[in-house]
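>>> quick one, structure for this:
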Amino acid sequence: MFPVGGAIDMQLIYPWIDSAGNFPLKNNWFLVEINHKLIKHLVIGFFVIILLSWIASFKFDQLKAFKWQLGYLFWVSVLSTVLIGLLKSHSAHACPWSMTESTAFGYVWDFSATQGHCFPGGHASTGFSLLTGFFVFRKSNPKIAYFFLCLGLVLGFITGWGQMMRGAHFLSHNLWTGWIIYTFNLLVYRIFYNKFRTAIQ
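Next comes the predicted model:
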């Protein structure tokens, strides 16, 4: 569906490589501190609040009506990122910055590189994990549902693109991350749909 190292991957990765095969933006402050660290910490902070709210819903009447939604949003989002992490940890795909070799005439790509653990895109899952909110609110509050859908897609692509600029991933790595997380959410929602519909009524 999204071929790794295909023509589109290569066309979009070339602007970020210098003549020696290095990625000059690998340690860029903005891409490392803002795109990679800050966004991740903000999303983690959001889910910590959701977790604490879910725990509080067992005690406080004001939150009991939202218990199922809060729990679903937290656990399915976390499980989707765990799934990406597991797939990544068993992957033989190398990162682009580990696949270029300098030569006397510039650089060449080494697609046999097996340093691995670079597919699918782990950081993009931070943003795409918010897609769970779309499924949580699609029936009860479509406006909030589409807010989560747009936010998840935007953050997923922004964080993924930043990693591509650094040489950490190809575009396909991040597209697969988004597709896997969406499919995982769809399957979980289908399995628990009746339970979820009853809980929010």
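
>>> going forward, measure contacts between C-alpha atoms and count neighbours the same way
Noted.

>>> dump the residue contacts of residue 29.
Listed by C-alpha atoms under 8 Å, 6 or more residues apart in numbering, residue 29 has no contact partners.

>>> for the most centrally placed residue in the chain, give its distance to residue 52.
In the chain, the residue lying closest to the centroid (C-alpha atoms, centre = their mean) is residue 125, at 1.4 Å. Using C-alpha to C-alpha, to the nearest Å, one gets 22 Å for the distance from residue 125 to residue 52.

>>> just residue 160 next, same as before
Residue 160 sits 28 Å away from residue 52, going by C-alpha to C-alpha.

>>> those two: which has the busier surroundings?
Applying other C-alpha atoms under 10 Å to residue 160 and residue 52 shows that residue 160 carries more neighbours, namely 32 against 13.

>>> how far away is that one from residue 47?
In terms of C-alpha to C-alpha, residue 160 sits 20 Å off from residue 47.

>>> sorry, back to before: quick check: chain neighbours aside, which residue is closest to the residue nearest to the centre of the chain?
residue 81 (5.8 Å; C-alpha to C-alpha, 6 or more residues apart in numbering).

>>> give the contact list for the one you found.
Contacts for residue 81 (C-alpha under 8 Å, 6+ apart) come out as 122, 125, 126, 129, 181.

>>> let's see if you can find the most crowded of those.
residue 125 (32 neighbours).

>>> my guess is that one contacts residue 154. True?
No: if you go by C-alpha atoms under 8 Å, residue 125 and residue 154 don't touch, sitting 11.7 Å apart.

>>> kindly list the longest helix within this structure.
The longest helix of the chain (DSSP state H) is helix 171-200.

>>> which positions in that one come out as buried?
171-178, 180-182, 184-185, 189, 196 (16 or more other C-alpha atoms under 10 Å).

>>> which one of those residues sits closest to residue 139?
Closest approach between the buried residues of helix 171-200 and residue 139, by C-alpha to C-alpha: residue 196, at 10.1 Å.

>>> the structure of the following sequence is requested for comparison with the preceding one:
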Amino acid sequence: MPHAALTRGQFLRWQAGGLCVAAVLLVLVNYATDWDVRLTDYYYDFAQQRFPWRDAWLTAELGHHWFKLLFQILGVALVVGSIWQIRKHKTTGIAGKRGLVIGLSVILVPGIIATLKHFSSLHCPWEIDRWGGHAPLLRLFDALPSGTSPGQCFPAGHATSALWLLGLIACWLPDRPRRALAMTPLLLAPGMMLGWLQQMRGAHLLSHTLWSVWLSWAIVAALSAWLLFPSTIKETHHEPHQDLGSAGAHPALESGAVRAGQFSQ
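Okay, here's the model as predicted:
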């Protein structure tokens, strides 16, 4: 079913509105509730003064090492595959732009969030005095007490190993925004899973991961608006069947045995 075309400005207004609402909710939850504390308390053993899951195989070896490596390899493969397909087959137009959005998401989502994390004053839970550390528990905009070194633990970095997957919504944009929206929870799930495993270890608070999701959304939305959406309706080119696995799909996935038509029918 064809959808009404959106201009770049319309798409940006929808995204900016959603981002603003989400940011306000995140701030309100951070200051008006104790969700972060309660969830972290659940995984902390106050009797033994430690996080039992911190060095467990599931969270430390599988979650922190192997899952991260898996998604990094997948990201590199998509970037290399895009470049190879574009150079070999001279892929241009919407397919090339979709590949560019995905490739840039692989690079920019972890890169930008890691940079912001470097300048953060917030500490990881296992460094906070409530959970056996030395630093005070601070909320998002609280000032760092004098004599306390910055924690550099916000937003969550490990989750971004998979949060770049949100860039795959480009496979359904700009022609199928509803399909892109429907796929968003599935694409965010791996990153949220990695974030949750880190919360079990005491490496991050829930709010750290949720703000990484928010930033990933903002980055992917900006890339999509820039590369995929026309500035005016006159520039819109309807390609209703070029979603994942079709002629307009991500170049690195075009020649694969699995076609998205199998999922979209």
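
>>> where does the TM-score land?
TM-score for the superposed pair, counting by TM-score structural alignment, normalised by the length of the first structure: 0.82. Supporting figures: 198 aligned residues with a C-alpha RMSD of 3.2 Å.

>>> ok, and the closest non-adjacent residue to the equivalent of residue 155 of the first structure over in the second structure?
Applying TM-score structural alignment, one finds that residue 155 of the first structure aligns to residue 190 in the second structure. Among residues not flanking residue 190 of the second structure along the chain, residue 162 sits closest, at 5.9 Å (C-alpha to C-alpha, 6+ apart).

>>> contacting residues for that neighbour?
Residues in contact with residue 162 of the second structure (C-alpha under 8 Å, 6+ apart) are 68, 71, 72, 188, 190, 191, 194.

>>> show me what contacts the counterpart of the first one in the first structure?
Think residue 68 of the second structure. Under the alignment defined by TM-score structural alignment, residue 68 of the second structure corresponds to residue 40 in the first structure. Contacts of residue 40 of the first structure were listed using C-alpha under 8 Å, 6+ apart, and they are 123, 126.

>>> for residue 197 of the first structure, see how far away residue 40 of the first structure is.
To residue 197 of the first structure, residue 40 of the first structure is 31 Å away according to C-alpha to C-alpha.

>>> next: residue 12 of the first structure.
43 Å.

>>> residue ranges for the helices of the first structure, please.
7-13, 29, 39-56, 61-64, 67-89, 124-128, 132-137, 142-166, 171-200.

>>> nearest approach to residue 115 of the first structure belongs to which of those?
Between these, helix 67-89 lies closest to residue 115 of the first structure; by C-alpha to C-alpha that is 11.1 Å.

>>> relative to the second structure, which residues correspond to the closest one?
The aligned range for helix 67-89 of the first structure is 96-118, by TM-score structural alignment.

>>> return the set of buried residues in that stretch.
96-106, 108-110, 113-114, 117.

>>> and what of stretch 131-145 of the first structure?
In stretch 131-145 of the first structure, counting by 16+ other C-alpha under 10 Å, buried: 131, 132, 133, 134, 135, 136, 137, 145.

>>> which two from the residues you listed end up farthest apart in space?
Taking C-alpha to C-alpha, no two of those sit farther apart than 131 and 137, at 10.6 Å.

>>> ok, now how distant is the match of residue 68 of the second structure from residue 116 of the first structure?
Distance from residue 40 of the first structure to residue 116 of the first structure, counting by C-alpha to C-alpha: 22 Å.

>>> next: residue 103 of the first structure.
Shown here: residue 103 of the first structure relative to residue 116 of the first structure, a distance of 23 Å by C-alpha to C-alpha.

>>> neighbour count for these two, which is higher?
Neighbour count, other C-alpha under 10 Å: between residue 103 of the first structure and residue 116, residue 116 has more, with 15 against 10.

>>> ok, for the counterpart of that one in the second structure, nearest residue in space, not its chain neighbours?
For residue 116 of the first structure, the aligned position in the second structure is occupied by residue 151, per TM-score structural alignment. Nearest residue to residue 151 of the second structure, sequence neighbours excluded (C-alpha to C-alpha, 6+ apart): residue 123, at 3.9 Å.

>>> would you confirm that that neighbour contacts residue 148?
No: using C-alpha under 8 Å, residue 123 of the second structure is not in contact with residue 148; the gap is 10.2 Å.

>>> ok, these two, which is more surrounded?
Neighbour count, other C-alpha under 10 Å: between residue 123 of the second structure and residue 148, residue 123 has more, with 23 against 11.

>>> got the contact list for the more buried one?
Residues near residue 123 of the second structure by C-alpha under 8 Å, 6+ apart: 135, 137, 150, 151, 152, 153, 154.

>>> again with residue 29 of the second structure
residue 35.

>>> which of the helices or strands spans it?
helix 8-32 (DSSP states H and E).

>>> and that helix with helix 35-43, angle?
Interaxial angle of helix 8-32 of the second structure relative to helix 35-43 (axes from the mean of the first three to the mean of the last three C-alpha atoms, to 10 degrees): 60 degrees.

>>> what sits against the closest residue to residue 43 of the first structure other than its chain neighbours?
Sequence neighbours aside, residue 126 is the residue nearest to residue 43 of the first structure in space, at 6.9 Å (criterion: C-alpha to C-alpha, 6+ apart). Each residue near residue 126 of the first structure by C-alpha under 8 Å, 6+ apart is listed here: 40, 43, 81, 155, 156.

>>> the alignment partner in the second structure of residue 22 of the first structure: neighbouring residues, count only.
For residue 22 of the first structure, the aligned residue in the second structure is residue 50 (criterion: TM-score structural alignment). Residue 50 of the second structure has 17 neighbouring residues, counting by other C-alpha under 10 Å.

>>> residue contacts, the closest residue to residue 50 of the second structure other than its chain neighbours?
Nearest residue to residue 50 of the second structure in three dimensions, chain neighbours excluded: residue 44, at 6.0 Å (C-alpha to C-alpha, 6+ apart). Shown in contact with residue 44 of the second structure (C-alpha under 8 Å, 6+ apart): 50, 51, 52, 131, 202.

>>> identify those among those that sit within strands.
Secondary structure from DSSP state E places none of the contacts of residue 44 of the second structure in strands.

>>> pull the most distant pair out of those.
The largest separation in the contacts of residue 44 of the second structure, counting by C-alpha to C-alpha, is between 52 and 131 at 11.8 Å.

>>> since that was my last question, I'll sign off now.
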